[in-house]
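S.K.: with the sequence up front, the predicted model follows.
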Amino acid sequence: MFKKTVLLLALAGASLTTLAGELRVLTHSSFSLPKDKLAEFEKQAGVKLSIIKAGDAGEMLNKLILTRGNPIADVVYGIDNTLIGKANAAGVLEPTSSKVGRSVTGISLPGAVAVDYGYVNLNIDKAWFAKQKLALPTSLDDLAKPAYKDLLVVENPATSSPGLAFLLATIAGKGEAGAFQWWAKLRDNGVKVAKGWSEAYYTDFSRNGGARPIVVSYATSPAAEVFYSKEKLSEAPTANLLLQGGVFQQIEGVAKVKGGKEPQAAQAFVDFMRGNAAQQALPTEMWMYPAVAGVSLDPVFKHAQQPQAASNPKLDAMQHKTAGWVSRWTRVVLKSGN
């Protein structure tokens, strides 16, 4: 992880004759880019960059909304398609665009600039299933069957962005009524709920010593397993389970903050995040796909199966209904209600 620090950051392409001052960048806790890439950028002008990590993306946006009268940042990275409607409705973003790079088809955010995208889906522990000689589930409905009792761990959508993404995928895939009926069956079949991704993946997932061989994670997780492994692996120890209604496409973006003190420097940072240096680095730093078309990927991404389809509710529905969906999920899964 990229530790919070204050760096000198250059404004590539900016026609500044004096120092632009401090550029405050608000991000979620997973923001990470190599220091040398930021150092290359800093040499071209003398803006002082303050990276402010504010927890998960939801916490980050809430802090931005609470401080909109006196913004705590000039530019924000990490607002995704589950949150962009809320951000726009709250009026905390300055409409932002960039002329740098051509976006991958279908990858955009209204009012912000797409930086990366990825997929939330189920991962499985290949060795566990081979040892137990249990066939992989072929549908979400299979997960509610006795053969898969007590095998799945998910993240709480009220406290976890992948948990929320997975809930949204099930709603888009099964319809609202069908999704919550399925979640009730899953509850009765022993689904475990973790607070966040780290707890689910590193504590409950059987690959890491837990008892659950199926976990809500990311399509790039198998590639990350190979990348970070101490031994040289020829294949990933985990695999994606891309079930219909169980895949969500997440798009993350960057935008200028309304009322920010350094709009010119903020625009330069937006363009930097779309530039080749950042786009080439982010896949193996944040394990997302670059939003700019034509960027080459590290060879380790051969272990990351990119889904051909995803189940996403419409942006308007996510803006207006997500809070209600999360409340209903909590009643159904955690409180055994309706």
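M.R.: Received the coordinates, thanks.
S.K.: alpha carbons only for contacts and neighbour counts from here, please
M.R.: Fine.
S.K.: tell me where the chain has helices.
M.R.: Applying DSSP state H to the chain gives helices spanning 35-42, 57-66, 84-90, 126-132, 161-174, 176-188, 197-199, 221-228, 263-274, 276-281, 283-286, 315-329.
S.K.: another structure for you, compare them:
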Amino acid sequence: MTTITQLRAFLAASTSGSFSAAGRELGLTQPTVSELVRKLEVEHSLDLFVRTGRRLILTAAGEELFPWARRVVEGADGADEAMRSLRGIEGGVASFGVLRNAPFYFLSDLAERFHQKYPNVRTRLVGQNSVEVADAVRSGTLEAGLVVLPVPDEDLDVRPLMRDEVLWASADPRRTSSPMTIAAIPAAPLILYDAYYGWTDPTRRQLADRAQAAGVRLEPMIEVENIDSALGLVARGVGDTIVSTAVTRHAMFPAGVTTTPFAEPLYDVIALVTRRNAVLSPVTAELARMARRTILRMRDESGVDAAIGESDT
């Protein structure tokens, strides 16, 4: 099997033009480099160099291998550098935006877990509405963050991780006995959270877009700032609200509140956002990796919709 060491020898010989120069570059003897390349040629029954004259010349097979070899070696070097950076994390500040409903996505202990692993790193986790997280990442105030889509994606790289269905929640089982339709919402006593952000909130925005397309006007009876307050009102029978599946699975979800899906399913898509073409600091890159793995693990373990093809790697 082809090894990284063989590919390094091949690349060094290709760029330097001789096995002697390649040996000096790699800290190996000329015979060692020559033997590494020879084994690569024997393994594939192909000549990679024309060995005539004073300088090595790539054959057609060598020309074909060169870009692939460079890609593999650069990838291995990048992985090594990343591991060295993580092993050497001894300070700095990790800045990361998290969902305002972070406890429902098992993110509430993220700071503690990160601190235990990297005790000398200052951690700045900012819980905001997704629109503000996206704006903060775009402006550089935060390096990265988790958001619910849709958000304005100008100058952002958006990496969807998990799709979580949004449900209708009520303490009156008659109002959850069948799927909720957009047309039926105005007849229900509607309670919505994220009052400060209003219809710019991504989940509410999706709901509003559907209502507009159906010719329906949505006017909440009560608006509060956080989901806990909304669920408390729902549990007391004051009105109904919308919640993601992750919320209903949490121990904080009130007993006696029932849910039903929308007739046309509605989803929150959780995504990782970074500034386009920006390189994350090692500390924030590691924090983002931990947050991403938490979301993917939740998706896989709790059975929420796994339609987005992102593996936990």
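M.R.: Structure received. Fair warning: this is a prediction, and the values are worked out from it, not measured in the lab.
S.K.: TM between them?
M.R.: Once the chains are overlaid, their TM-score stands at 0.54 when taken by TM-score structural alignment, normalised by the length of structure 2; 221 aligned residues with a CA RMSD of 4.1 Å.
S.K.: picking up where we left off before, which of the helices of structure 1 sits closest to His28 of structure 1?
M.R.: Go through the helices of structure 1 one by one with CA to CA and the one that ends up closest to His28 of structure 1 is helix 57-66, at 5.2 Å.
S.K.: buried residues in that closest one, which are they?
M.R.: Within helix 57-66 of structure 1, the residues that qualify as buried are 57-58, 60-61, 63-65, counting by 16 or more other CA atoms under 10 Å.
S.K.: corresponding residue for Leu315 of structure 1 in structure 2?
M.R.: Using TM-score structural alignment as the criterion, Leu315 of structure 1 maps onto no position in structure 2.
S.K.: list the contacts of Leu315 of structure 1.
M.R.: For Leu315 of structure 1, the contact set (CA atoms under 8 Å, 6 or more residues apart in numbering) comprises 81-82, 85.
S.K.: rewinding a little: make JSON lines from the helices of structure 1 and add distance to Ser139 of structure 1 to it.
M.R.: What follows is those, written out as JSON lines (distance: least, CA to CA, whole Å):
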{"stretch": "helix 35-42", "distance to Ser139 of structure 1": "43"}
{"stretch": "helix 57-66", "distance to Ser139 of structure 1": "30"}
{"stretch": "helix 84-90", "distance to Ser139 of structure 1": "30"}
{"stretch": "helix 126-132", "distance to Ser139 of structure 1": "16"}
{"stretch": "helix 161-174", "distance to Ser139 of structure 1": "11"}
{"stretch": "helix 176-188", "distance to Ser139 of structure 1": "12"}
{"stretch": "helix 197-199", "distance to Ser139 of structure 1": "22"}
{"stretch": "helix 221-228", "distance to Ser139 of structure 1": "20"}
{"stretch": "helix 263-274", "distance to Ser139 of structure 1": "37"}
{"stretch": "helix 276-281", "distance to Ser139 of structure 1": "34"}
{"stretch": "helix 283-286", "distance to Ser139 of structure 1": "29"}
{"stretch": "helix 315-329", "distance to Ser139 of structure 1": "20"}
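S.K.: which residue lines up with Arg136 of structure 2 in structure 1?
M.R.: Quick fix: residue 136 of structure 2 is Ala, not Arg. Ala136 of structure 2 maps onto Lys63 of structure 1 when the alignment is built from TM-score structural alignment.
S.K.: any idea how far the spatially closest residue to its match that is not a sequence neighbour is from Leu61 of structure 1?
M.R.: The shortest distance from Lys63 of structure 1 to any non-neighbouring residue, by CA to CA, 6 or more residues apart in numbering, is to Ala54 (7.7 Å). Summarising the geometry, the distance separating Ala54 of structure 1 from Leu61 of structure 1, computed by CA to CA, to the nearest Å, is 9 Å.
S.K.: same deal with Ala39 of structure 1?
M.R.: Between Ala39 of structure 1 and Leu61 of structure 1 the computed distance is 27 Å (CA to CA).
S.K.: start to end distance for stretch 136-148 of structure 1?
M.R.: In terms of CA to CA, the two terminal residues of stretch 136-148 of structure 1 are separated by 9 Å.
S.K.: any buried residues in it, and which?
M.R.: Within stretch 136-148 of structure 1, the residues scored as buried using 16+ other CA under 10 Å are 140, 143-144, 148.
S.K.: save those as a markdown table, and put in distance to Leu241 of structure 1 too.
M.R.: A markdown table is the format used below for these (distance: CA to CA, whole Å):
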| residue | distance to Leu241 of structure 1 |
| --- | --- |
| Leu140 | 10 |
| Leu143 | 12 |
| Ala144 | 15 |
| Tyr148 | 14 |
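S.K.: what about Thr248 of structure 2, how many neighbours?
M.R.: Close neighbours of Thr248 of structure 2, defined as other CA atoms under 10 Å, add up to 19.
S.K.: need the counterpart of it in structure 1.
M.R.: Applying TM-score structural alignment, one finds that Thr248 of structure 2 aligns to Pro222 in structure 1.
S.K.: thought that match was touching Thr238?
M.R.: Yes: using CA atoms under 8 Å, Pro222 of structure 1 is in contact with Thr238, at 5.3 Å.
S.K.: just to revisit the earlier point, of the buried residues of stretch 136-148 of structure 1, which belong to strands?
M.R.: Of those, none are assigned to strands by DSSP state E.
S.K.: for the corresponding residue of structure 2 for Gly118 of structure 1, what are its contacts?
M.R.: Gly118 of structure 1 maps onto Asp164 in structure 2 when the alignment is built from TM-score structural alignment. The neighbours of Asp164 of structure 2, taking CA under 8 Å, 6+ apart as the test, are 244-246, 267-270, 304-305.
S.K.: then Glu225 of structure 2?
M.R.: With CA under 8 Å, 6+ apart, Glu225 of structure 2 has these contacts: 193-196.
S.K.: what does Leu168 of structure 1 align to in structure 2?
M.R.: Counting by TM-score structural alignment, Leu168 of structure 1 corresponds to Gln206 in structure 2.
S.K.: what's the separation between its match and Tyr267 of structure 2?
M.R.: Here the distance between Gln206 of structure 2 and Tyr267 of structure 2 works out to 9 Å (CA to CA).
S.K.: what does Pro31 of structure 2 give?
M.R.: Distance, Pro31 of structure 2 to Tyr267 of structure 2, using CA to CA: 62 Å.
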